[in-house]
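Asks: The sequence isn't on hand, but the structure is:
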């Protein structure tokens, strides 16, 4: 470091990436770093980049004594525990401490706890989208295990059918001195070839699905951290598959040992019939579970793609200049130049993106508006500073009241529909002038209620957001900039407008935004909000279709085989005058109960897990009874067709 580590609030340590970005080198100790317009730090060191999968993202470390954060009412403290410490007991002890502060009308301090968390746990808590990914990956893992079980049941059922046809050879082998164990090992050996073929097919499927899985599990950062893109390499995935293949073979052969040993008995017909019934019910259970899950997943998939998001994005492009450029450049000149273009219909600017990948902190600043709060338990009000044409630009509808009037002598706010419900704001309160006692009796009023628009993925709930128009003086006093500029291009003028915008962009950027993120089409950004969920749905639906086909073939084959083995009985009944309907009813009754048994397990389990899965979405489809009834009828039709063809 340079002249020691002075904790004087004037020295900083840069990350390696930030040093390369600013100076093109890392030997920049002693240089000056201008963070804001009038804020300059001395660089006293350069540190290695932090891991890409951490929530502790920063450009520099300010060397200063830690202080209490009065706004957030908390102070993060990092501790290194001794190796022999019982972490679980330490967590429990720390969380048992209570705040020795009296509760007030705003905060219930008695409910507050101090938490001890490992850094990976903090990373997950601070990144709610990772929780969603881990949840979905667990769903895929369970689906994969069920697919594995379905395929093995199918293979075992076909194997049993084949060995039943060869049962007459068992007596011959016994007379030649073969024991039951020898015959069992012989049958198990015949299973290895189908298992190998299944492994080859699974590798082909893995090769096809890997791009979807890679895109879904990738961790990406932008700007100067654009190179931090991490995902599971294909080589590791293939290695895991090679390890799992012999383990799955051992597992299946061990599970198959009992029915195989029963087959080599002298009279295996009774026991094999029981095993076939169990396999039929199992195939129906797995098939029904996948079918009901596939239908609901597809419904949510379509809901995500087609539901009204509340704003119009056609012909709108987002320009991201970067925060550093917004502080150092006069972006008002850029906005004015864009407005002069004959190819651009309208321009608006924002302090944050209009669409966010997370649902928290969708605001320009947080304040405390002194309004009625009988229906609300918090005083934090998210305020989004926008231009006066914001609502018209994005085509957002008013729920009630009117939009902001920038010429109003009284400070005005518009609240979104969700915020109005949270704060207890109704139409009677609109237009009423309030005095904010916390801001020197500043007068303000709520002008209207804006219809909700989805600024984040559908799994996150919308928060309370107040909208206001700030003057240039107010923005300067709050050190507020508008690095996000939105342009609405005139029809059939896209190429000319974008060329013009890019030519001007070079005069107002500092190289901190990756080229692919500088100017983007807003519908593409909106599609990316739910892209991870859509990719996951595609993976699951692909897996579900394969498993449904496997289960359907298995159900059909087992029922057809069981019915075929009673051909003599069917022929005798026909000779004695039995009609087709009578015979069908006789044989179908048994499989009806097997269908009921399989669905009795699958449908309640499917309802429970799908209900839990849909609860992770703030906005989702409703589970309908017709879905479960349809699944039951579909499996019933498959069984009926299999029986009818043999009768």
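Replies: Arrived safely. What you are looking at is a predicted structure, and each value in this text was computed from that prediction instead of being measured.

Asks: C-alpha only now, for contacts and for neighbours.
Replies: Will do.

Asks: In the stretch 451-600 of the chain, what residue spans correspond to helices?
Replies: 472-477, 494-505, 515-518, 522-529, 531-564, 567-575, 580-615 (DSSP state H, counting those that start in this stretch).

Asks: Could you export the ones you listed as TSV, including mean neighbour count and distance to residue 409?
Replies: Converted to TSV, the helices of the stretch 451-600 of the chain look like this (neighbours: other CA atoms under 10 Å; distance: least, CA to CA, whole Å):
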stretch	mean neighbour count	distance to residue 409
helix 472-477	11	15
helix 494-505	15	35
helix 515-518	14	37
helix 522-529	17	34
helix 531-564	20	44
helix 567-575	13	92
helix 580-615	16	45
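
Asks: Between those, which one is closest to residue 268.
Replies: Nearest of those to residue 268, taken as CA to CA: helix 531-564 at 14.2 Å.

Asks: Take the helices of the stretch 451-600 of the chain and lay them out in JSON lines including distance to residue 637.
Replies: Below are those laid out as JSON lines (distance: least, CA to CA, whole Å):
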{"stretch": "helix 472-477", "distance to residue 637": "67"}
{"stretch": "helix 494-505", "distance to residue 637": "54"}
{"stretch": "helix 515-518", "distance to residue 637": "52"}
{"stretch": "helix 522-529", "distance to residue 637": "38"}
{"stretch": "helix 531-564", "distance to residue 637": "10"}
{"stretch": "helix 567-575", "distance to residue 637": "21"}
{"stretch": "helix 580-615", "distance to residue 637": "10"}
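
Asks: Kindly state which of those is positioned closest to residue 89.
Replies: Distance to residue 89, taken as CA to CA, is lowest for helix 580-615 among the helices of the stretch 451-600 of the chain, at 30.5 Å.

Asks: Presented hereafter is structure B, for comparison with structure A:
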């Protein structure tokens, strides 16, 4: 019987092949987006949940030291040692604790440099965190730094095997621990990134902070614990009041929350994940509704045939099973296509979703598990079919038994839902497109075309005076100019919450009290400003006559609150210094648009106050159009003698336009995905509406015929239908447009620099959906109205 049902279902799919193909493709694409977005969201929100008793594992974090791109406070996963002692007294609910610090070493193995990242911690680490030993043990190890635990990956990297107990690891000349054990690698969704674990009592860093995790007792009242932390005032030392300790707040975050709240750079990533997951769910739901619409249309056209089945002895249960087959079969085909799509998209998906850390973990990348993705896909496909059939059971039964009391209302509700989803997708897509166009077309205020960034490494800069390379580099017929910046101050940065070579306090009032605010300073070559064609608003560029001069940007001038800073002396301890502001320049965008422009100070490398501790680090070369290859060869030859173990030579030369494209990559990807899903949803909605209108006109053929006999024209009949469906379009848009506005507005607010949503966009969406419905109605009504009324009345 099942094989018979499948044959009948297959014939129905062929009969309505256009709509069936659209429905199945929509289901496949919607399910694919739903799985990829949903799994990514699950992965990001389940970091470090694999540790034993993870539900009681928390990190003590400090809020008030780090900001997100939108200016809100993030958390730092570190705790001042004074606060650690006080909090342990304040919270008797703490059952166990562990503190650790991060370490980084570069090992030389033959001709290969191996970067190892690790942690130093005592035996308490093994009481809180997972450690599956393959070889050796941690028991009995003295925490004096003479022993180290390696991960499986590191053991193979250093020794080619995990059987390396007792072997020496030369971390540096003074630190040569022996291997005491090898543990299994952690999954990629962890914030505990280490290649080795040095068993040593951790010492606080230079600002007296360490990462501290605690495990609370069972049945702890978390409300009471958090209330205590709310009232707690930090005991951190800050004699200069530079870090604003009075504004610090100590938080207790779960291991998974640490990932989301202690990494400000993830804000945009999480935003895009939510958009992708939401779009996938909506597209999938739209396709499911369309599948239900197609099924309803088919069943209502087969009313006489279904009555015949029941009359000749078919049970309601068998008819429901037949209906289930007609619903489930297209779903299975769609899920099979979705598996193929996921398989083909996985390499790109893995690359796009990879989490690349920065700082000492700059070259560490984390990837989503392929095995877990496909196992979850298989599970969700089965669950989706069961849930959908369960929800549809009573509507199918009532439809087959003709018990739906208000079938017109039911069909109209389906139309409204499809219009809602289609309009919502359309308005959000327009918002995404406007912001993407704004990002791509907005003048950055800096000329970065045909400029190559040469990264010679921070450590190399402090060993070699790289400024001497400038004359050698510029000595080439196809090089139009060379400049450089000092310290960790690239021209473009992905981390726009911090920008500059260093921070310093600038006092323009001799009566100002102790300094309590600091501004970033960019130290650059004297030709930096003309090289990048930065535009002065007032004043003049620094000269050799006054090497102590500073330049400020527009934002800095506004932030400081002075109408004019030119030639105003900078005071040090109440005394006027030689340093003055000589120029104000226009703001330029140095980071992605979601970051606000910081108040910046600029000074040249000739400034004696910075020359002693800042070094040229990044060199910028502008090449003549069409001669990039020759210039790159020239640069490689000049820098070939520089030994830099911390910078991959393949990444040493980067074109600035490529960096800008990298900044815009998330927006481009999200817009592309959303546009595809929007197109699919609009097509699905169009065919769903077309199917229901077709069904309505078939069921009202006699009414149309009688109206024609009584003198109604085609346009009168068209107006009758359009008035009815226009109300449905208006109702669907009445819900979709406000929701779309709120979603898009909230998304745009994540950018410090964003476009607007004019009213005409919403009118465009409304007229577009109205046009789709009108075209659907026009064809069906025209076909019904051109039929001979006598033939219709005679057949009824």
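Replies: Done, it's in. If you're wondering where the values come from, they're calculated on a predicted model, not measured in any experiment.

Asks: TM-score of the superposed pair?
Replies: The TM-score (TM-score structural alignment, normalised by the length of structure 1) is 0.86; 617 aligned residues with a CA RMSD of 3.4 Å.

Asks: Tell me which of the helices of the stretch 451-600 of structure 1 sits nearest to residue 29 of structure 1.
Replies: Judged by CA to CA, the one of the helices of the stretch 451-600 of structure 1 that comes nearest to residue 29 of structure 1 is helix 515-518, at 29.2 Å.

Asks: helices or strands up against the closest one?
Replies: The contact analysis (3 or more CA pairs under 8 Å, 6 or more residues apart in numbering; DSSP states H and E) places helix 515-518 of structure 1 against strand 316-320.

Asks: Read off where the strand it packs on ends up in structure 2.
Replies: The alignment of strand 316-320 of structure 1 onto structure 2 (TM-score structural alignment) covers residues 451-455.

Asks: if we look at the matching stretch, which residues are touching it?
Replies: 617-623, 647, 651-657 (CA atoms under 8 Å, 6 or more residues apart in numbering).

Asks: please redo it, this time with the cut-off set to 10 Å
Replies: With contacts defined as CA atoms under 10 Å, 6 or more residues apart in numbering, stretch 451-455 of structure 2 is touched by 461, 479-484, 490-492, 531-532, 617-624, 628, 631-632, 635-636, 639, 644, 647-649, 651-659.

Asks: Just give me the mean distance for it relative to structure 1.
Replies: Stretch 451-455 of structure 2 differs from its equivalent in structure 1 by a mean of 0.5 Å after superposition (mean CA distance after the TM-score superposition for structure 1).

Asks: For that stretch, buried residues please.
Replies: 451-455 (16 or more other CA atoms under 10 Å).

Asks: need the contact list for residue 253 of structure 1.
Replies: Residue 253 of structure 1 neighbours (CA under 10 Å, 6+ apart): 152, 156, 185, 188-189, 191-192, 195, 247, 260.

Asks: That one - that's part of a helix, no?
Replies: Yes - according to DSSP: H, G, I helix; E, B strand; the rest coil, residue 253 of structure 1 belongs to a helix.

Asks: re earlier: buried ones among the contacts of residue 253 of structure 1?
Replies: Among the contacts of residue 253 of structure 1, the ones that count as buried (16+ other CA under 10 Å) are 152, 156, 188, 191, 195, 260.

Asks: residues in contact with the fourth one?
Replies: Each residue near residue 191 of structure 1 by CA under 10 Å, 6+ apart is listed here: 155-156, 159, 185, 249, 252-253, 256.

Asks: again, only using 8 Å
Replies: So residue 191 of structure 1 contacts residue 159 (CA under 8 Å, 6+ apart).

Asks: Quick check, residue 5 of structure 2 in contact with residue 324.
Replies: No - counting by CA atoms under 8 Å, residue 5 of structure 2 sits too far from residue 324 to count as a contact (9.4 Å).

Asks: which of the contacts of residue 253 of structure 1 sit farthest apart?
Replies: Pairwise distances among the contacts of residue 253 of structure 1 were taken by CA to CA; the largest, 19.5 Å, belongs to 247 and 260.

Asks: once aligned to structure 2, how far is stretch 289-297 of structure 1 on average?
Replies: Here the mean offset of stretch 289-297 of structure 1 against structure 2 after fitting is 0.9 Å, by mean CA distance after the TM-score superposition for structure 1.

Asks: Pull the residues that contact that stretch.
Replies: 537, 540-541, 544-545, 547-548, 602-603, 605-606, 610, 623, 627-628, 631.

Asks: what range in structure 2 does it sit on?
Replies: Using TM-score structural alignment, stretch 289-297 of structure 1 lines up with residues 424-432 of structure 2.

Asks: what distance separates that stretch from the centre of its chain?
Replies: Relative to the chain's own centre, stretch 424-432 of structure 2 is displaced by 18 Å; criterion: CA atoms, centre = their mean, to the nearest Å.

Asks: Which one of the helices of the stretch 451-600 of structure 1 lies nearest to residue 283 of structure 1?
Replies: So among these, helix 531-564 is nearest, using CA to CA, at 5.4 Å.

Asks: Please work out the angle formed by the directions of the closest one and helix 567-575.
Replies: Angle of helix 531-564 of structure 1 versus helix 567-575, following axes from the mean of the first three to the mean of the last three CA atoms, to 10 degrees, is 70 degrees.

Asks: matching residues in structure 2 for helix 531-564 of structure 1?
Replies: Going by TM-score structural alignment: helix 531-564 of structure 1 matches residues 665-698.

Asks: what's the average distance of that stretch to structure 1?
Replies: Stretch 665-698 of structure 2 sits 2.0 Å off on average (mean CA distance after the TM-score superposition for structure 1).

Asks: mind checking how far that stretch is from the chain centre?
Replies: 25 Å.

Asks: And stretch 485-496 of structure 2, by the same measure?
Replies: 22 Å.

Asks: Which residues are in contact with residue 74 of structure 1?
Replies: For residue 74 of structure 1, the contact set (CA under 8 Å, 6+ apart) comprises residue 68.
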